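# 3D model of this:
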Amino acid sequence: MFNPSRDQVRQFFVEAWQKHLGKHVLTPLETMAVQLIERHPEYHQDLTDPDALQQDYAVEQGKSNPFLHLSMHLAIDEQLSIDQPPGIKAAYQQLLLSHDAHNASHIIMEALGEVLWDSQRLGTPLNNERYIELILRHSTRDR
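As a prediction, this is how the structure comes out:
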């Protein structure tokens, strides 16, 4: 399993964006990253700022971490492509009944963040059932 460091993840997004801006050939994963970056113009400056690689994106600063956000998007896209955990694809389809694809991904991201937080705080494995439940709860609440 590939487990990149924080610096490797940041470098990947910065380099993908630089290659895109320079009109260079992108790998399939870089193409996915660039598509996500394009949907997040609020991160464009961060991805061209040389200091962003070392920036501390503390919650107290009131600014989201673009690298974490984009990484979560990539993770969710992967989960959806292989329906893992089982049921996430169907839950996503439910969200699409009332949300566009990008907003649906953000809802899933909130659910993922919550179950990741719980897992880290409690020292337990990720609760996949709770993850799907949180997504489905949002899809029925919004109709």
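# going forward, measure contacts and count neighbours with C-alpha atoms only.
OK.
# pretty sure V115 contacts E129?
No - using CA atoms under 8 Å as the test, V115 is too far from E129 to be in contact (9.8 Å).
# what does whichever helix or strand R10 is part of contact?
Using DSSP states H and E, R10 sits within helix 6-21. Residues outside helix 6-21 that contact it (CA atoms under 8 Å, 6 or more residues apart in numbering) are 25-26, 30-31, 33-34, 37, 47-48, 53, 67, 71.
# Another for comparison:
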Amino acid sequence: MFTPSSHDVRRFFCEAWRKRRAGEVLTPMDAIAADWIDRHPEYHDALRDADAAVARDYSVEGGQANPFLHLSMHLSITEQLSIDQPRGIRAAFETLAGRIGEHEAYHEVMECLGEMVWSAQRHGTLPDTDAYVECVRKRAR
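So this is what the prediction gives:
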């Protein structure tokens, strides 16, 4: 199983963005990542220099959002929707996106995903995917 380090993740996004800007061939995952980067121009500067990106600290105390966490969540949700895993996430997302728009729906789903991960870590349990899907459903109402 592949478990990338935070540096690996940062380099992946920077490289996908570099390839997109250079007009190079992208892998399917690079293309998905670059599409999300396109939708987040506020992150473009942070992704131009991979070495600086690896060295940068995005601590909560710094008050700046971590673009790599945000983009990683977009990728995770994209994958979940593509395979409807956890079951029901795609339908809940589609209902939510129909109400507020696709990109905003992704951000709402991120909130639910973050809550699920936080709760599992806090309680030392497996992620509660049923609660996650229900959270998205509630936001879709």
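# Generate a PyMOL selection restricted to the buried entries among the contacts of helix 6-21 of structure 1.
Selection of buried members from the contacts of helix 6-21 of structure 1 for PyMOL, criterion 16 or more other CA atoms under 10 Å:
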select buried, resi 26+30+31+33+34+37+47+53+67+71
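# Tell me which two of the contacts of helix 6-21 of structure 1 sit farthest apart.
V25 and L53 (22.8 Å; CA to CA).
# if we can go back for a sec, mean shift of the helix holding R10 of structure 1 relative to structure 2?
Mean deviation of helix 6-21 of structure 1 relative to structure 2 after superposition (mean CA distance after the TM-score superposition for structure 1): 0.7 Å.
# Show me what counts as buried in that helix.
By 16+ other CA under 10 Å, the buried positions in helix 6-21 of structure 1 come out as 9-17, 19-20.
# any idea how far the spatially most central residue of structure 2 lies from E111 of structure 2?
Residue closest to the average C-alpha location in structure 2 (CA atoms, centre = their mean): M73, at 1.7 Å. As judged by CA to CA, to the nearest Å, M73 of structure 2 and E111 of structure 2 stand 10 Å apart.
# Tell me where structure 2 has helices.
6-22, 28-38, 50-55, 67-83, 89-100, 102-123, 129-140 (DSSP state H).
# Show me what the last one packs onto, helices and strands only.
Under the contact criterion of 3 or more CA pairs under 8 Å, 6 or more residues apart in numbering; DSSP states H and E, the helices and strands touching helix 129-140 of structure 2 comprise helix 89-100, helix 102-123.
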